[in-house]
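> sequence-free structure coming up:
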């Protein structure tokens, strides 16, 4: 039996030795553990009851189905599992190739040349392990609005090390905000503060998710950013950066992360404390059908931009395989 595990990764190879990875090494991901003769089946066929196992399946939100994407001898299909997480499929007997994937965030399981005996009933277990993904948290930029000239000190703590900052970051940024929105640090002025970093991410069902065609991307972004209350300059900066990257695809999957949800990428501490801290991240991927369970179109809510306030936006591209 030649069993290969293809780890689902993004933007590079994730090589840390997590507990989940140790379990992958310790237990087979595909195993036929019971076979019985069944002459009632048509000659040349066999039944296999697949038992799909993952700790995360039991945390599936109410109203969502567990979906398995699979292929048998290169013929692809989709399973919609009930709470038993099992499904019986009739296959041809003989050497058989299997491939299973539970969607973004899980390992892909491939079992090659499995010998399926004629006229048999079989039980097989398929083990899925949640996989972390490496993303580039790309171009988070921080703007200030203040009705008066104001000195500030801002600490940004990403979940991993910075890849780049501008201006240079030395434990914190310290400078002056002007009513024009300009930021002065060490006698230099900037329209915004910039940072990025490589981080670990796991795609999950979220409060929003959209499937947008190439032609709809720009109008969609304009609408959502206007809903959030970004200024024309902020919207232009956002769209001219992300728009070209998204419209390289015929259609895209999009998720927005706002406010406290952005703490998974970095935390912010500002002195004096702004009257409002508004944060907006966009995650997107070239569309494929495996992302259907993550769709939940919901318009963005308006940010509070009154008084001294801070706005941060950033994002990342996901790369998801098709089965």
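Perfect, thanks for sending it. In this text the structure is predicted, and so the values were computed from the model without any measurement.

> switch to C-alpha atoms for all contacts and neighbour counts from now on
Will do.

> the helices in the stretch 1-150 of the chain, which residues?
All helices of the stretch 1-150 of the chain, identified by DSSP state H, counting those that start in this stretch, fall at 19-26.

> what does the stretch 151-300 of the chain give?
For the stretch 151-300 of the chain, helices defined by DSSP H, counting those that start in this stretch occupy the ranges 217-228, 232-246.

> how about CSV for those, with distance to residue 22 added?
Below are the helices of the stretch 151-300 of the chain laid out as CSV (distance: least, Cα to Cα, whole Å):
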stretch, distance to residue 22
helix 217-228, 41
helix 232-246, 36
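
> so which of those is the most packed in?
helix 217-228 (a mean of 17; mean count of other Cα atoms under 10 Å).

> who does it touch, helix- and strand-wise?
On a contact count with 3 or more Cα pairs under 8 Å, 6 or more residues apart in numbering; DSSP states H and E, helix 217-228 meets helix 232-246.

> by contact count, what packs against the helix it packs on?
Where contact means 3+ Cα pairs under 8 Å, 6+ apart, helix 232-246 is packed against helix 217-228, strand 276-286.

> Can you tell me how far residue 69 is from residue 222?
Applying Cα to Cα, to the nearest Å, the value for residue 69 to residue 222 is 34 Å.

> want to compare, so here's the second one:
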């Protein structure tokens, strides 16, 4: 699991983010502050963050986790040719509610892992992800979108029921998270 968290408050303010992950954190940037159980930052409306532990500037909060077996129903989702993955992701991520900065960073991270596969099974996981990696954020955001993609390389096309995508509307203080994982048998 390799998610990033963007914070977009309506005004410059201190924000605390606590991640309650049901697994083991393997990497974070900025470093996850164990003393407070999270990150404490000054967030600006443009998404720029200043970490209060080291006063360095960041674009987002990154975390990577392990030791959590994600269960995904592989009978629904999407099966996409590897060579079509860029266009598919851009289209679906816009539909989900990501803006260019966010979907471009998502695609830059995930595309090299996916584009050379014959096909990719892709599902945007909802409750299974959020219940096992809940976030507590103070002050409480007005809107929060958590996009988590599970994918599996395939050698041939497999028919699956298409996944329904729910649109997201940003309002007020918005928190946007994207991440993903490769499914292994």
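Thanks, I have the structure now. Here the structure is a predicted model, which is why all the values come from computation and not from measurement.

> Nearest approach to residue 176 of the first structure belongs to which of the helices and strands packed on helix 232-246 of the first structure?
Smallest distance to residue 176 of the first structure across those (Cα to Cα): 17.2 Å, for strand 276-286.

> corresponding residue for residue 246 of the first structure in the second structure?
Alignment note (TM-score structural alignment): residue 246 of the first structure maps to residue 114 of the second structure.

> typo on my end, it should be residue 232 of the first structure
By TM-score structural alignment, residue 232 of the first structure lines up with residue 100.

> list the contacts for its match?
Applying Cα atoms under 8 Å, 6 or more residues apart in numbering to residue 100 of the second structure gives no contacts.

> Just give me the residue closest to the centre of the first structure.
Closest residue to the average C-alpha location of the first structure: residue 203 at 3.0 Å, with Cα atoms, centre = their mean.

> check contacts around the residue of the second structure most remote from its centre.
Most distant from the centre of the second structure: residue 156, at 27.0 Å, with distances by Cα atoms, centre = their mean. By Cα under 8 Å, 6+ apart, residue 156 of the second structure lies in contact with 118-119.

> residues touching the counterpart of residue 125 of the second structure in the first structure, list them.
Counting by TM-score structural alignment, residue 125 of the second structure corresponds to residue 257 in the first structure. For residue 257 of the first structure, the contacting residues are 279-283, by Cα under 8 Å, 6+ apart.

> Compare those with the second structure and list the ones that remain.
Among the contacts of residue 257 of the first structure, the ones still in contact in the second structure (both residues aligned by TM-score structural alignment, their matches' Cα atoms under 8 Å) are 280-283.

> Out of the residues you listed, which comes closest to residue 52 of the first structure?
Nearest to residue 52 of the first structure among these, with distances taken as Cα to Cα, is residue 283, at 28.6 Å.

> How many residues are close by the alignment partner in the second structure of the closest one?
In the second structure, residue 283 of the first structure lines up with residue 150, judged by TM-score structural alignment. Residue 150 of the second structure has 22 neighbours, counted by other Cα atoms under 10 Å.

> and the gap between residue 150 of the second structure and residue 50 of the second structure?
According to Cα to Cα, residue 150 of the second structure stands 30 Å off from residue 50 of the second structure.

> neighbours around the closest residue to residue 81 of the first structure other than its chain neighbours, how many?
Nearest non-adjacent residue to residue 81 of the first structure, counting by Cα to Cα, 6 or more residues apart in numbering: residue 66, 5.3 Å away. Using other Cα under 10 Å, the number of residues around residue 66 of the first structure comes to 17.

> How about residue 173 of the second structure?
By the measure other Cα under 10 Å, the count of residues near residue 173 of the second structure is 17.

> excluding its backbone neighbours, what's nearest it?
Excluding the flanking residues, the one nearest residue 173 of the second structure by Cα to Cα, 6+ apart is residue 9, at 4.1 Å.

> So what does the one you found match up with in the first structure?
Aligning on TM-score structural alignment places residue 9 of the second structure opposite residue 146 in the first structure.

> pretty sure that match contacts residue 182?
No: in this structure, residue 146 of the first structure is not within contact of residue 182 by Cα atoms under 8 Å, at 9.8 Å.

> What segments of the second structure are strands?
Taking DSSP state E as the criterion, the second structure carries its strands at 4-8, 13-19, 24-29, 39-43, 49-51, 57-58, 61-66, 76-81, 119-125, 135-138, 143-154, 161-162, 174-182.
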